[in-house]
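Student: Got a sequence here, can you model it:
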Amino acid sequence: MKQIHLGYALFNYGTHPAGWTSHTKDIATNIEHFKRCARIAEEAKFDMLFRADALFCHTKNIEAWSRNPYHMNSIEPLTLLAALSQVTSKIGLAGTVSTSYSEPYNIARQLASLDHVSHGRAAWNVVTSASTQAAKNFGESKIPSHEERYGRAKEYVEAVQALWDTYEDDAFVLDPSTGYHFDPKKFHPVSYSGKYIRVEGALNVARPPQGYPVLVQAGSSGPGKQFAAETAEVVFSLSRDKRAAQAFYKDMQDRVSSAGRDRSSFKVLPALVVVVGETKAEAEAYYASLEARVPNIVKLEELSLDLGVDITKLPLDRPVPLEMLPTDTNYIAGIFQAAAELVRTGKPLGEILPFYRQPSAGTPLCGSAAEISDFIEEWVADGACDGFNIISPSEPRGLETLAANVIPELQRRGSFRREYEGNTLRDHFGLPRPKSRHSKSGDTRG
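Tutor: Sure thing, here's the model as predicted:
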């Protein structure tokens, strides 16, 4: 039986706007909360924890956003993951870092450091920032086009990987008899010059334990998928039905092959929002209780953000006029498409709002442990994916119910690990360790 891979997306309160309402004290900056979640996820044998990020918080329509934690209070991912690396020993640690508003040298150093302090468990979710608000935080008035953003991202990753190869794996000899701390023949300064990125120098950190931290990508636009095919090892997707997921999976396989890569060198993990109950009815009732706590002002503002057009003043008893929709977006393509699809159903605005509560992955899968396990196994068996990046509407309930119910059910069926395959994230995913571009030995030690 094909083994399933599962990531867990660690949000502050979950991704539902009402996820926070079961808390009376802030957990968004409470490291003890995240440490506890990390221990639970590792005990359940998830492949990795994933921490998303955005380089802004909202500054307009604050009446709505003051009721919704989304983007408003969030610890920086690599700082958080470094802390979690010290209370775990096996689970992978993946963090989002933008190539749009950072420099390759800083990120190469930070990610190499995370891989060292975690003993080879780091992963980088490579994103291109798609928010005008993020651009303004960094002195720009608008974001570049998809083509420009991914052109910069491709060069950025190339430069970062070159910096990770500054030292060969066995460069640090520490030989008092010769006086050499490292072998100078195994030190390789970087000279990278592209259209967007220039780096001249050398990284001041030894080569990461994994060679390179695992590269994750989630682009769904044409340029985004091509970038993923050329660089990524784990691909997040937003497929909403099995047929679409199968088409995405095949498209990515074909793109990876065309890029000259082995098809086995990447894994596809669609986002999956899950609510677990003793029965499907119980799970649906819990989710409905969250929905009931969200005022329309919050729902309208979120849908407006993803559509790129203000619908907050439209009447709820009528459909959104289709002529209001942009024909294209410079925002996140998959999220825009999902929002637009909902509007194009022609249903009144008030009727579609409850169905757009999870902009990253759609209406949640509600069910018992057996029902959710059936769904996961079916998608993997039918060639729609290699597993899922699981998201919960509320925390810590979501992670606790998954760890206590769904994971044991999958393990009982033999489709999910009972023990980790090794010590690094590459071990968990069965990914090869990249050899240094300067190595003559072809060393792939983990």
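
Student: Please count neighbours and contacts with C-alpha atoms only from this point.
Tutor: Noted.

Student: on contacts alone, who are the packing partners of the lengthiest helix in the chain?
Tutor: Criterion DSSP state H: the longest helix present in the chain is helix 146-164. Applying 3 or more Cα pairs under 8 Å, 6 or more residues apart in numbering; DSSP states H and E, one finds that helix 146-164 contacts helix 104-117, strand 190-193, helix 222-231.

Student: Relative to Leu425, which of those is closest?
Tutor: Minimum separation from Leu425 across the helices and strands packed on helix 146-164 (Cα to Cα) falls at helix 104-117, 9.9 Å.

Student: How about the secondary structure of Phe50?
Tutor: Secondary structure, DSSP: H, G, I helix; E, B strand; the rest coil: Phe50 is strand.

Student: what's the burial count for it?
Tutor: For Phe50, the count of nearby residues is 24 (other Cα atoms under 10 Å).

Student: can you check Ala292 too?
Tutor: 11.

Student: Repeat that for Ile372.
Tutor: 23.

Student: could you list every residue that touches it?
Tutor: Taking Cα atoms under 8 Å, 6 or more residues apart in numbering, we find Ile372 in contact with 274, 276, 365-366, 406.

Student: That one and Ala283, how far apart?
Tutor: Distance, Ile372 to Ala283, using Cα to Cα, to the nearest Å: 11 Å.

Student: Ok, Ser257 next?
Tutor: Distance of Ser257 to Ala283, computed by Cα to Cα: 41 Å.

Student: And Asp115, by the same measure?
Tutor: 38 Å.

Student: the more surrounded of these two?
Tutor: The neighbour count for Asp115 versus Ala283, taken as other Cα under 10 Å, is higher for Asp115 (28 against 20).

Student: Could you double-check that that one lies in contact with Ala206?
Tutor: No: under the criterion of Cα atoms under 8 Å, Asp115 makes no contact with Ala206, lying 10.5 Å away.

Student: Now Arg255: closest residue in space that isn't a chain neighbour?
Tutor: Excluding its sequence neighbours, the residue lying closest to Arg255 (Cα to Cα, 6 or more residues apart in numbering) is Ala229, at 5.6 Å.

Student: how distant is the helix or strand that contains Val274 from the center of its chain?
Tutor: Counting by DSSP states H and E, the element that carries Val274 is strand 267-276. Taking Cα atoms, centre = their mean, to the nearest Å, one finds strand 267-276 lying 11 Å from the centre of the chain it belongs to.

Student: which parts of the longest helix of the chain are buried?
Tutor: Judged by neighbour count (16 or more other Cα atoms under 10 Å), helix 146-164 contains these buried residues: 146, 149-164.

Student: Now the second one, please; I'll put the structures next to each other:
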Amino acid sequence: MSRQSGDRLALVAFMQAGNTSVYAGSWRHPATEHRYLDASYYADLGRLLERGLFDLMFFDDRLAMPGIHGGSVADAVRYGARPVKLDLSLVLGVLSQATSDIGLGATYSTTYYAPYHVARTFATLDHLSAGRAAWNVVTSVNDREAQNFGVASHLNPAERYDRADEFLEVVTGLWDTWEDDALVRDRASGVYADPTRVHELDHHGAHFDARGPLTVPRGPQGRPVILQAGSSGRGRDFASRWAELIFTGDPGIQIAREHYADQKRRIAEAGRDPATVKICPMAYTVIGESAAHAAERERMFLDDLVHPTASLTLLSELMNYDFSVHHLDEPITDELIEKSTGIRGLVQNLRAHIGDTVRIRDLAGHRATLLQGPRFVGTATQVADQMEEWFTTDACDGFVLAATHLPGSFEDFVRLVVPELQRRGLHRTRYTGSTLRDHLGLERPSVSRGPAHV
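Tutor: Sure thing, here's the model as predicted:
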């Protein structure tokens, strides 16, 4: 696709409500603030990102401590490999009141939650935030999560996506059980709402039964914005059907261009307009006063802060496979991949980046350090140059920015890089809409009429 004059890149902040940023070693950084159990911490981060005029901040989540590695959570606890995860509905409640413009998103699983619960949670958030809600759809990744919900083992990838497809059908159907003009609130006649405009869903499927209607009226956005990050073939097809912002993990620009073209093609084949779906790779920025200063900061992040066992702990969590029985220099074989039931697209992406021979050490570092997306390193001008190249050469529609440490990583970006992007016309100078859909240039969806009114 060709960029038009005035096109600007989407900026999304990738958050964790816990002891680290996405970067597993961030808790050890000397400038990291350990206030993640304090509501004011999230309020401050939200206001910082809003000053930077970000489109959205969204929070990753897991439903268990990393405990696949060695069959225990001990290493996750010992090395700080994301053992802390707060309840996101409460975190976003804080942010909905502390901010007024930035989009607010959370990760919720289609494997361990019920569609009605998810539909009501995000519809409520959309109202209480005045139209800023987003749902990051995941299918969850491992057996530890399953065991926290009374299930012995995690579903295989095909079953997870079959369930997820129906889950989305139910959730979006529930969001549409109230028409936009259903609320009457006529005190004189005593009519609160028009029952011909409130519908039962009456869904009966392979995985779910849901009668409806939802107990929350249709929100300011019509439907909250849908995010998704599938990287396998099935994951890309799922994203093509449902996602409005697709979150990718492509470490190199050529891989990203190929992924971008493939995903846009799949979106068109799914009968949707590819221009209406944003594709945004995760990226880190390491900004210095000079190129040499930035390179030194990058070296510290890569070499000094993540314990190798923490890397393996997180890799085991994501692949749903215990890597403690292997040596770090063993290659990742097809046989080993078949034994795992987690995020297999990780291996595919890394092989495309470094070649067919991928060692366990490579994959572990890919997930736990700064390797799972592009690293834009240099002065503010140099970082903006790199981001502009990706955006203008069809590698992405924007970026999901992860932090090397908090709040300093985002403070550097907002203070130094945002003005440079604005000068180039690549980033807004003010919020001009009131909802997240406005920020992302997405249309408000119309109601898909339910089968029967109440």
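
Student: Could you quantify their similarity as a TM-score?
Tutor: Laid over one another, the chains give 0.90 as their TM-score (TM-score structural alignment, normalised by the length of the first structure), with 438 aligned residues with a Cα RMSD of 2.6 Å.

Student: for the stretch 251-400 of the first structure, what spans make up the strands?
Tutor: Assigned by DSSP state E, counting those that start in this stretch, the stretch 251-400 of the first structure shows strands spanning 267-276, 365-367, 387-391.

Student: typo on my end, the stretch 51-200 of the first structure
Tutor: Going by DSSP E, counting those that start in this stretch, the stretch 51-200 of the first structure shows strands at 92-98, 122-127, 190-193, 198-201.

Student: can you redo the ones you listed as CSV with distance to Leu6 of the first structure and mean neighbour count?
Tutor: Shown next, in CSV, are these (distance: least, Cα to Cα, whole Å; neighbours: other Cα atoms under 10 Å):
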stretch, distance to Leu6 of the first structure, mean neighbour count
strand 92-98, 11, 25
strand 122-127, 14, 26
strand 190-193, 36, 15
strand 198-201, 36, 15
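
Student: looking at those, which is closest to Arg263 of the first structure?
Tutor: Of all these, strand 122-127 sits nearest to Arg263 of the first structure, with 19.5 Å by Cα to Cα.

Student: Specify the residue positioned farthest from the middle of the first structure.
Tutor: Ser177 (47.2 Å; Cα atoms, centre = their mean).

Student: Whichever residue in the second structure pairs up with Leu402 of the first structure: what's it in contact with?
Tutor: Aligning on TM-score structural alignment places Leu402 of the first structure opposite Phe413 in the second structure. Shown in contact with Phe413 of the second structure (Cα under 8 Å, 6+ apart): 285, 287, 380.

Student: Now which residue in the first structure aligns to the first one?
Tutor: Taking TM-score structural alignment as the alignment basis, one finds that Thr285 of the second structure is matched in the first structure by Val274.

Student: what about the closest residue in space to that match that isn't next to it in sequence, neighbour count?
Tutor: Once flanking residues are discounted, Val274 of the first structure sits nearest to Leu365: 4.9 Å by Cα to Cα, 6+ apart. The number of residues packed near Leu365 of the first structure is 18, by other Cα under 10 Å.

Student: how far away is Leu365 of the first structure from Val406 of the first structure?
Tutor: To Val406 of the first structure, Leu365 of the first structure is 13 Å away according to Cα to Cα.

Student: Check Thr231 of the first structure too.
Tutor: 32 Å.

Student: Show me what Val141 of the second structure lines up with in the first structure.
Tutor: Counting by TM-score structural alignment, Val141 of the second structure lines up with Ala130 in the first structure.

Student: from what I can see its match touches Ile143, true?
Tutor: Yes: assessed by Cα under 8 Å, Ala130 of the first structure is found in contact with Ile143 at 6.5 Å.

Student: the more surrounded of those two?
Tutor: For Ala130 of the first structure and Ile143, the more surrounded residue by other Cα under 10 Å is Ala130, and the numbers stand at 23 against 20.

Student: picking up where we left off before, contacts only, for the closest residue to the match of Val141 of the second structure other than its chain neighbours.
Tutor: Closest residue to Ala130 of the first structure apart from its sequence neighbours, by Cα to Cα, 6+ apart: Tyr331 at 4.9 Å. Going by Cα under 8 Å, 6+ apart, Tyr331 of the first structure touches 130-131, 306, 308.

Student: tell me which of those is nearest to Leu342 of the first structure?
Tutor: When the contacts of Tyr331 of the first structure are compared for distance to Leu342 of the first structure (Cα to Cα), Asp306 wins out at 11.5 Å.

Student: So that closest one sits against Ala333, correct?
Tutor: No: proximity of Asp306 of the first structure to Ala333 does not meet the contact threshold set by Cα under 8 Å, at 9.4 Å.

Student: could you list every residue that touches the nearest residue to Gly373 of the second structure once chain neighbours are set aside?
Tutor: Computed as Cα to Cα, 6+ apart, the closest residue to Gly373 of the second structure that is not its neighbour in sequence is Pro251, at 4.1 Å. Pro251 of the second structure makes contacts with 350, 353, 371-375, as judged by Cα under 8 Å, 6+ apart.

Student: what about Ile75 of the first structure, how many neighbours?
Tutor: Neighbourhood size, Ile75 of the first structure [other Cα under 10 Å]: 15.

Student: ok, now His23 of the first structure?
Tutor: Neighbour tally, His23 of the first structure, other Cα under 10 Å: 10.

Student: what's the burial count for Ser290 of the second structure?
Tutor: Using other Cα under 10 Å, Ser290 of the second structure has 13 neighbouring residues.

Student: Please apply the same query to Phe336 of the first structure.
Tutor: Other residues lying near Phe336 of the first structure total 20 when counted by other Cα under 10 Å.

Student: repeat for Thr432 of the second structure
Tutor: By other Cα under 10 Å, the residues close to Thr432 of the second structure number 10.

Student: Pick the one among the contacts of Ile372 of the first structure closest to Phe56 of the first structure.
Tutor: Using Cα to Cα, Val274 is the member of these that sits closest to Phe56 of the first structure, with 26.9 Å.
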